[in-house]
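*Asks:* okay, here's the prediction I keep looking at, along with the sequence it came from:
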Amino acid sequence: MKFLLALLTVSSVAAFTPAAIKPVAKSIQLYGEYGASSTSFYTNVEKQDSYASLDDVLSVKCKDEKVRLVIKDMLDACADITEALRTALVTVEGSANTFGDAQLSVDVIADNLMWEACKNSPVIREGASEEDPEVRDTDEQGDGEYTVCWDPLDGSSIVDNNWAVGTMIGIWPKSTGLIGATGRDQVTSLVAIYGPRTTVLVALDDGTYEFSYGCTPEGCQLPDGTWEPWICSRSDIKINPDCKIFSPANLRAAQDVPGYKKLIDHYMADRYTLRYSGGLVPDVYQQFTKNQGIFSNPTSPSSPAKLRLAFEAAPFALLVEKAGGKSSDGITGGSILDVQINAVDQRTPLCIGSANEVDRFNDWVIGSEE
């Protein structure tokens, strides 16, 4: 089955040329065409004749062998979640997580797959899930290196609509662990989105890269007849400093924070495009495909913070900042990556995306509260 490029937003992989990778990377052929419209902020990148495989990219762009291993283990888990989502019904499981949210069967399945991946990985020592936010030992041999935190299936409120949902993963080294560390201590982070196709953003040594999951459970066929489950669909992604796309979360706070109301009015008056689903993964992920955007989630006394620092904000912030964007902790205006993690389920405000728009948020929203 051919991997339709009509469904794939890709960027140049010129970095993976014979000059950059020796020997030349195995290439995967993709087929199809797609259209673009500047007025709708569709992708403007062009089809490539071939794409580098996961191993080819990691060998050049991730110097630490153990980090390469944990990335591949997490991608395998995302592939398993992809297959589970294709067959699992969205039903209430009948239990609730620590935060009182009703768990859906797909949440439980995704979480179980993540725990299984951590227990089977030779380089992971600890895991923590948003569904049960406690750091637990997963390393029977005692030689693991990483603490992995994840939100197994972000988007419980929209998954029943069959909208795009995702998995967010942050990975911390043994030297820091999780408690007392910051998001800047992460060795890498990954965010997967499950839509018409599965794509995953990965923080590598020199930037943010996107990998696409194969068109069949077996993967994509290489010219030599072998199969590869993951290919690099976008390399060294950049988020422009200015944008015309906004995703305004926690609009209730605009009733309490004058600066947030002013900011929303500015977006509307200057005819920004609203792109908001209510799922953190699709609402921030679009910044990497459109190369622009701003997601804002301030808080107020009557609308407190809901986003989790370790499971959601820190993993996304690492990816955004490696792509040239900025993040704000919504309190001091500093990077969310510099906020110390003092509790597994720690909550935080968040603004993230195009740098100049994050600066505007800091000036108007945080400044209005001072």
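*Replies:* Thanks, I have it.

*Asks:* please count neighbours and contacts with C-alpha atoms only from this point.
*Replies:* OK.

*Asks:* name the element residue 151 belongs to?
*Replies:* When elements are defined using DSSP states H and E, residue 151 is found to belong to strand 146-154.

*Asks:* just checking, residue 210 touches residue 193?
*Replies:* No - the criterion here is Cα atoms under 8 Å, and residue 210 misses it with residue 193 at 10.7 Å.

*Asks:* give me the more crowded residue out of the two.
*Replies:* With neighbours defined as other Cα atoms under 10 Å, residue 210 and residue 193 compare such that residue 210 has more, 26 against 23.

*Asks:* okay, and the more buried one sits in which element?
*Replies:* Applying DSSP H and E as the criterion places residue 210 in strand 207-213.

*Asks:* and the helix or strand hosting residue 119, which residues are buried?
*Replies:* Residue 119 is part of helix 105-120, with elements assigned from DSSP H and E. Within helix 105-120, the residues that qualify as buried by neighbour count (16 or more other Cα atoms under 10 Å) are 105-115, 117-119.

*Asks:* ok, second structure coming up, stack it against the first:
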Amino acid sequence: MNDKKKGNKGERIYLSSPHMSDEGYEKEYVKEAFDTNWIAPIGEHVDRFEKELAAKVGSKAAAALSSGTAAIHLALKAAGVGAGDIVFCPTLTFSATANPIIYQKATPVFIDSNQETWNMCPNALEAAFLKYPHVKAVIVVHLYGLSTDMDSIMEVCRKHQVPVIEDAAESLGTYYKGKHTGTIGDFGIFSFNGNKIITTSGGGMLVSNHKEKVAKVRFWATQSRDQARHYQHSELGYNYRLSNVLAGIGRGQLKVLDKRVEKKKAIFEFYQKELGGLEGVQMMPVNGWNEPNYWLSCMTVNSISPVELMEALEKENIESRPVWKPMHLQPFFGKYDYIGTDVSERLFENGVCLPSDTKMKEEDLTRVVETIKKLW
């Protein structure tokens, strides 16, 4: 990404752009992949990236895949989700969380958020189980790096004996009560898309303590090729494996994950100090049990229009965006059921995601807050 893109008001300030390590770890690993000619979806970097990420988050096994979406898809398949099954899914999320449910010909039921976490509301989840007692899986999302109230969610899901898939695409490096998000449920998924806290340009990872199921995911992701001299396929397969080149980038990025979390936290705390006292402004909730990675710093505003705020930032060549539009309000997903009290809708109507790029300098942050303060 060209970070020098200029407008009338100065260099572009991005929401969250790729940030390679100053040490050049990524270049070293990519060069090794080229030097050894291992540029296909197999190779030493793929194997090591899986092991290193699993060790980092404290999971027993991992499968490196082409995207976080692919990881959710195969997690649903590994959980036994198929045609006609019901899957509970947060409504306040990106569509990549919900799309794989449709891939499996299953039926999503969307669950509202609560104000305390911005994530899946345990009370709404319990109400959903009363309406739909036969559920195949529950997907939870750790939105913007804020962990879901996993104890409450897991208590409900364990009572109903339903597997839990954690969509931790936005929360690599986030802790819930000392445990990495993505490792509390039955399956966890991470994304390494270009805007995530670390990136492989495009890629994802599935983690689980169920080693045999991760091995099965790896098999499905490699076109379900049987062990035979000829090409033989006894099951439907997918072309979902991560390339060795991209895995090399991921290994380098993983080395600087803690630095990126530290910087993201500093950005959030700057905004909180400078903007938190403005009338009608409320920063995203950080609970005592939550150690976020602060992937995006978000806030709600009630005293002015969020669109007015975003337009003012854009005039200064500063990127921002709304909070995710809930799935039950999306044209494609509107026909599916929704359980809740419209907390997610209010967050969407009032929410703004502020620039949270780890390459931002203090003068960039100052430019952002000064632009916003002029509206008050």
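*Replies:* Nice, thanks for sending it over. Computed from a predicted structure; not experimentally measured.

*Asks:* got a TM-score for the two of them?
*Replies:* Aligned and superposed, the two chains score 0.32 in TM-score terms (TM-score structural alignment, normalised by the length of structure 1); 193 aligned residues with a Cα RMSD of 6.8 Å.

*Asks:* hang on, the earlier thing: list just the nearest of the buried residues of helix 105-120 of structure 1 to residue 133 of structure 1.
*Replies:* Each of these was checked against residue 133 of structure 1 using Cα to Cα; the closest is residue 111, at 11.8 Å.

*Asks:* how near is the nearest residue to residue 149 of structure 1 once chain neighbours are set aside to residue 192 of structure 1?
*Replies:* With Cα to Cα, 6 or more residues apart in numbering as the criterion, residue 149 of structure 1 has its nearest non-adjacent residue at 4.7 Å, and that residue is residue 128. Computed with Cα to Cα, to the nearest Å, the distance linking residue 128 of structure 1 and residue 192 of structure 1 is 17 Å.

*Asks:* more neighbours, the two?
*Replies:* Between residue 128 of structure 1 and residue 192, counting by other Cα under 10 Å, residue 192 is the more crowded of the two (30 against 27).

*Asks:* what's the helix or strand hosting the more buried one in contact with?
*Replies:* Element membership for residue 192 of structure 1 (DSSP H and E) is strand 188-194. Counting by Cα atoms under 8 Å, 6 or more residues apart in numbering, strand 188-194 of structure 1 makes contact with 67, 71, 78, 82, 164-172, 198-204, 281-282, 285, 315-316, 318-319, all of which sit outside it.

*Asks:* pretty sure residue 114 of structure 1 is touching residue 151, no?
*Replies:* No - checked against Cα under 8 Å, the pair residue 114 of structure 1 and residue 151 is beyond contact range at 9.4 Å.

*Asks:* and the helix or strand where residue 57 of structure 1 lies, what does it pack onto?
*Replies:* With elements taken from DSSP H and E, the one containing residue 57 of structure 1 is helix 54-61. Using 3 or more Cα pairs under 8 Å, 6 or more residues apart in numbering; DSSP states H and E as the contact criterion, the neighbours of helix 54-61 of structure 1 among helices and strands are strand 230-234.

*Asks:* could you check the angle helix 54-61 makes with the strand it packs on?
*Replies:* Using axes from the mean of the first three to the mean of the last three Cα atoms, to 10 degrees, the direction of strand 230-234 of structure 1 lies 60 degrees away from that of helix 54-61.

*Asks:* quick check: next helix or strand after strand 230-234 of structure 1?
*Replies:* From strand 230-234 of structure 1, the next helix or strand downstream (DSSP H and E) is strand 245-248.

*Asks:* so which elements touch that following strand?
*Replies:* Partner elements for strand 245-248 of structure 1 (3+ Cα pairs under 8 Å, 6+ apart): strand 273-274, strand 294-297.

*Asks:* hey, which of those strands is tucked in deepest?
*Replies:* strand 294-297 (a mean of 26; mean count of other Cα atoms under 10 Å).

*Asks:* that strand - contacts with which helices or strands?
*Replies:* For strand 294-297 of structure 1, the packing partners by 3+ Cα pairs under 8 Å, 6+ apart come out as strand 245-248, helix 280-289, strand 350-353, helix 355-361.

*Asks:* relative to residue 136 of structure 1, how far out is the residue nearest to residue 149 of structure 1?
*Replies:* From residue 128 of structure 1 over to residue 136 of structure 1 (counting by Cα to Cα), the distance is 6 Å.

*Asks:* element containing the residue nearest to residue 149 of structure 1?
*Replies:* Residue 128 of structure 1 is part of strand 124-129, with elements assigned from DSSP H and E.

*Asks:* one more: residue 26 of structure 2?
*Replies:* With DSSP H and E as the criterion, the answer for residue 26 of structure 2 is helix 25-36.

*Asks:* ok, which stretches of the stretch 251-376 of structure 2 are strands?
*Replies:* Taking DSSP state E, counting those that start in this stretch to define them, one finds strands in the stretch 251-376 of structure 2 at 281-283, 290-291, 297-301, 321-322, 338-339, 351-354.

*Asks:* and those strands: which comes nearest residue 247 of structure 2?
*Replies:* Shortest distance between residue 247 of structure 2 and the strands of the stretch 251-376 of structure 2, using Cα to Cα, is found for strand 290-291: 26.7 Å.

*Asks:* show me what that closest one is packed up against.
*Replies:* strand 175-176.

*Asks:* for the buried residues of helix 105-120 of structure 1, work out which two are farthest apart.
*Replies:* 105 and 119 (21.2 Å).

*Asks:* follow-up on the earlier one: in the helix holding residue 57 of structure 1, what's buried?
*Replies:* Taking 16+ other Cα under 10 Å as the basis for neighbour counts, the residues of helix 54-61 of structure 1 that come out buried are 54-58, 61.

*Asks:* out of those, who's nearest residue 266 of structure 1?
*Replies:* When the buried residues of helix 54-61 of structure 1 are compared for distance to residue 266 of structure 1, the smallest value, 39.8 Å, is given by residue 61; criterion: Cα to Cα.

*Asks:* hmm, who's touching the helix or strand residue 199 of structure 1 falls within?
*Replies:* Taking DSSP H and E as the definition, one finds residue 199 of structure 1 inside strand 198-204. By Cα under 8 Å, 6+ apart, the surrounding residues in contact with strand 198-204 of structure 1 are 58, 61-62, 71, 75, 82, 188-193, 208-213, 318-319, 322.

*Asks:* now do that strand against strand 188-194, angle only.
*Replies:* With the same axes, to 10 degrees defining the directions, strand 198-204 of structure 1 sits at 170 degrees from strand 188-194.

*Asks:* could you check the angle strand 207-213 makes with strand 198-204 of structure 1?
*Replies:* Angle of strand 198-204 of structure 1 versus strand 207-213, following the same axes, to 10 degrees, is 150 degrees.
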